[in-house]
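Q: dropping a prediction and its sequence here:
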Amino acid sequence: MLIHLHPDNPQPRNIKTVVDCLRSGGVIIYPTDTIYGIGCDIYNQAAIERICRIKNIAAKNANFSFICRDLSHLSDYAKNIGTPTFRLLKKALPGPYTFILEATKEVPKSLKTKKDTVGIRVPDHVICQTIIQELGHPIMSTSLPTDEDVEYFTDPEIIHDIFENQVDMVIDSGIGGMIGSTVIDCTNNEPVLIREGAGEWGDLL
């Protein structure tokens, strides 16, 4: 299913359709403030396994992130966040950054890495924030399997043509970006840049 959502004022009826899909174990492709991602309810193991099959990877190697509405529930999923790290998150988010943090017991085991960490994202994107608000908790997210030219994966109609038999819904809110989020590891005393993407690393220093 291809569903259209206005990027600034998403229609409540269509948001409900997306949330109902997630609650029933659906897999969606949706826009963020960087690139289109593929995601599901963090608590639905069957949906997580579906995404792993789509990407042909094991869950522990998937680099999943939690897409959150804001930092209000951060302590539910991440622990040992010192004051400097929290200030960094407050400065960067919402925005095109992913922060790797120590995971709490609330994070499903299948979504933890070997190092017991979790990636946290708060996109600066109305559709993401609205979906999560209505769902009541984060969604699990990862990048699309891009074996082809990345430009194909900026157009939701082309994305739908490619993945319509593998996912339940593709959200169309217009052309997406081509650059992923900047990834920062905050599990040690000093933040470490893992991947520079759409977020400017220098802006946070």
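A: Sure thing, it's come through. Numbers count the residues shown, from 1 in each chain.
Q: going forward, measure contacts between C-alpha atoms and count neighbours the same way
A: Noted.
Q: what sits against residue 43?
A: residue 108 (CA atoms under 8 Å, 6 or more residues apart in numbering).
Q: longest single strand anywhere in this structure?
A: For the chain, the strand with the greatest residue count under DSSP state E is strand 97-103.
Q: is it true that residue 114 touches residue 60?
A: Yes - using CA atoms under 8 Å, residue 114 is in contact with residue 60, at 6.9 Å.
Q: ok, those two, which is more surrounded?
A: residue 60 (15 against 9; other CA atoms under 10 Å).
Q: contacting residues for the nearest residue to the more buried one once chain neighbours are set aside?
A: Leaving aside its chain neighbours, residue 60 sits nearest to residue 113 (5.3 Å; criterion: CA to CA, 6 or more residues apart in numbering). By CA under 8 Å, 6+ apart, the residues touching residue 113 are 60, 61, 63.
Q: again with residue 107
A: Here residue 107 is in contact with 77, 118 (CA under 8 Å, 6+ apart).
Q: what do you get if the cut-off is 7 Å, keeping everything else the same?
A: Residue 107 makes contact with residue 77 under the criterion CA atoms under 7 Å, 6 or more residues apart in numbering.
Q: wait, is it part of a strand?
A: No - using DSSP: H, G, I helix; E, B strand; the rest coil, the secondary structure at residue 107 is coil, not a strand.
Q: roughly how far apart are it and residue 69?
A: 16 Å (CA to CA, to the nearest Å).
Q: presented hereafter is structure B, for comparison with structure A:
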Amino acid sequence: MAQYFEIHADNPQPRLLKQAAALLSGGAILAVPTDSSYALVCRLDDKDAVDRIRRLRQINDKHHLTLLCRDLSELASYAHVDNRQYRLLKLATPGAYTFILDATKEVPRRVSHPQRKTIGLRVPDRKGLQMLLELHGAPLLATTLIPPDETEPLNDPQEIRERFEKQLDAIIDAGACPLEPTTVLDLTPMNTGGDPVVVREGRGSLQALGL
């Protein structure tokens, strides 16, 4: 049965998020609010938790999972970033963007794309999630909470509780999230002098990045 933490969206309670961070350290999977929709998260190096998330979502190893990072310097530890990419990332973080970059050896092979050796990374702009990442002290592996055989992510924490409380270890309720997904940018073409590729246009503004 999932634990349920109700936190304030703008002034999240550290005491509750410390409890949630302790669960993550023990191998839990959580539903958490982001700046786009609710997501499932777990520890990066926890194979069993990653497998549970894939089973819950019914996704295979070709589905990109995303690393949620505290800041740009942490992101650069898990992805190869050149000067052009860094300037773009600096403009866009924190924010509702997901970036596809070449993964470093810090990323376990099982969570990077099996053919391309790439990883999706985000620096979210949501206070409760930022505090959780700070308390956890490392990136979290994440995927949007889209139920199997459905196309829309879940946005209501009470509905998440009703549908998944037996499959999750905890749910963080900070109210509804925007339902618009992140903008996804593939930055790997920049390695060879190309331009970023817009994989999906979402909440993050392309105009703000000059794209």
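A: On my side now, so go ahead. Keep in mind that this is a model prediction, so the values were computed, not measured.
Q: need the TM-score between these chains.
A: Once superposed, chain against chain, the TM-score is 0.94 (TM-score structural alignment, normalised by the length of structure 1); 202 aligned residues with a CA RMSD of 1.3 Å.
Q: quick check, central residue of structure 1?
A: Nearest to the geometric centre of structure 1 sits residue 141, at 3.6 Å (CA atoms, centre = their mean).
Q: is it fair to say residue 193 of structure 1 lies in a helix?
A: No - looking at residue 193 of structure 1 with three-state DSSP, it is strand, so not inside a helix.
Q: show me what it aligns to in structure 2.
A: Matched to structure 2 by TM-score structural alignment, residue 193 of structure 1 sits across from residue 198.
Q: name all residues that make contact with that match.
A: 184, 185, 186.
Q: how many residues are close by the aligned partner of the first one in structure 1?
A: It refers to residue 184 of structure 2. Alignment note (TM-score structural alignment): residue 184 of structure 2 maps to residue 183 of structure 1. Close neighbours of residue 183 of structure 1, defined as other CA under 10 Å, add up to 23.
Q: same question for residue 134 of structure 1.
A: 14.
Q: what's the answer for residue 35 of structure 2, then?
A: 24.
Q: so it sits in a strand?
A: No - Residue 35 of structure 2: not assigned to a strand; according to three-state DSSP it is coil.
Q: give the aligned equivalent of it in structure 1.
A: Match for residue 35 of structure 2 (TM-score structural alignment): residue 33.
Q: go on, residue 83 of structure 2?
A: Under TM-score structural alignment, residue 83 of structure 2 pairs with residue 83 in structure 1.
Q: which residues in structure 2 form strands?
A: 3-6, 30-33, 38-43, 66-68, 97-102, 118-122, 140-144, 170-173, 183-186, 197-200.
Q: would you confirm that residue 40 of structure 1 contacts residue 22?
A: Yes - Residue 40 of structure 1 lies in contact with residue 22 (CA atoms under 7 Å); the separation is 5.9 Å.
Q: comparing these two, which residue is more hemmed in?
A: residue 40 (28 against 23).
Q: how far away is residue 181 of structure 1 from residue 142 of structure 1?
A: Using CA to CA, residue 181 of structure 1 is found at 11 Å from residue 142 of structure 1.
Q: ah, wrong one, I meant residue 96 of structure 1
A: Taking CA to CA, one finds residue 96 of structure 1 at 14 Å from residue 142 of structure 1.
Q: who has more neighbours out of these two?
A: residue 96 (24 against 20).
Q: need the contact list for the more buried one.
A: Per CA under 7 Å, 6+ apart, neighbours of residue 96 of structure 1: 33, 34, 123, 181, 182, 198, 199.
Q: now which of these would you call buried?
A: 33, 34, 123, 181, 182, 198, 199 (16 or more other CA atoms under 10 Å).
Q: in a markdown table, list the residues you listed along with distance to residue 50 of structure 1.
A: A markdown table is the format used below for those (distance: CA to CA, whole Å):
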| residue | distance to residue 50 of structure 1 |
| --- | --- |
| 33 | 24 |
| 34 | 23 |
| 123 | 24 |
| 181 | 23 |
| 182 | 26 |
| 198 | 28 |
| 199 | 29 |
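Q: which one of the residues you listed is nearest residue 158 of structure 1?
A: Using CA to CA, residue 34 comes nearest to residue 158 of structure 1 of those, at 17.4 Å.
Q: tell me how far that closest one lies from residue 122 of structure 1.
A: 11 Å.
Q: one more: residue 194 of structure 1?
A: Distance, residue 194 of structure 1 to residue 122 of structure 1, by CA to CA: 18 Å.
Q: okay, these two: which has more neighbours?
A: Neighbour count, other CA under 10 Å: between residue 194 of structure 1 and residue 122, residue 122 has more, with 25 against 13.
Q: who's in contact with that one?
A: Counted by CA under 7 Å, 6+ apart, residue 122 of structure 1 has contacts 67, 68, 69, 70, 93, 94, 95.
Q: looking at structure 2, which of the contacts of residue 96 of structure 1 hold up?
A: Using both residues aligned by TM-score structural alignment, their matches' CA atoms under 7 Å, structure 2 keeps these contacts from these: 33, 34, 123, 181, 182, 198, 199.
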